[in-house]
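[1] Have a look; sequence and predicted model below, questions after that.
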Amino acid sequence: MDKKTYYETSKKMESVGVDPAYVMGWQTGFMHSPKLEEQRVTDAYDAGYNDGLQGKTDGFSSWTKQ
């Protein structure tokens, strides 16, 4: 895990108002941690988790709250 990428991407997502569920999912996936329980997973969390697993740092734009 690249700590600098983790920190900078998390900070950027939070500063532009990305859905907190997406951010949590991305952080969890990026760290390769287990997913939340099935009943607590939302679409935003799932998308973030998958992007984090893949190491994507630019897939959050559609999850920014307007």
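    Here it is on my side, so go on.
[2] drop to CA atoms for contacts and neighbour counts, all remaining ones
    OK.
[3] Quick one: the helices in this structure, in order.
    Assigned by DSSP state H, the helices in the chain fall at 3-15, 20-30, 43-54.
[4] Columns distance to residue 63 and mean neighbour count on top of these, output as CSV?
    What follows is those, written out as CSV (distance: least, Cα to Cα, whole Å; neighbours: other Cα atoms under 10 Å):
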stretch, distance to residue 63, mean neighbour count
helix 3-15, 9, 13
helix 20-30, 7, 23
helix 43-54, 7, 20
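[5] this is the other structure I want to compare:
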Amino acid sequence: MDQNYYDFTVKMEKENVNADYIEGWQSGYVLNPPREEQRLTEAYEAGYEDGKARNMDNYSNWVGK
């Protein structure tokens, strides 16, 4: 796994980012298929899109949510 993935995951966990956002970001980053439709949340979908784009700027929108 690349170091950026690991370091950014640790950063999000330390900053108490929404768990669904983190899971979505991780899944998108490694290009896993998204969750089943009934398990999608707004946070997961936002994280998935950011992870797929390798975007590390929007996570702060999900701190403490």
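    Looks like it came in fine. Just so it is clear, the structure is predicted and the values come from calculations on it, not from any experiment.
[6] Could you export the helices of structure 1 to a markdown table, including columns for distance to residue 62 of structure 1?
    Shown next, in a markdown table, are the helices of structure 1 (distance: least, Cα to Cα, whole Å):
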| stretch | distance to residue 62 of structure 1 |
| --- | --- |
| helix 3-15 | 11 |
| helix 20-30 | 10 |
| helix 43-54 | 10 |
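[7] Select, out of the ones you listed, the one closest to residue 65 of structure 1.
    Across the helices of structure 1, residue 65 of structure 1 has its closest neighbour in helix 20-30 (9.7 Å, Cα to Cα).
[8] Against which helices or strands is that closest one packed?
    Packing contacts for helix 20-30 of structure 1, counted by 3 or more Cα pairs under 8 Å, 6 or more residues apart in numbering; DSSP states H and E, involve helix 3-15, helix 43-54.
[9] With that, I have no additional questions.
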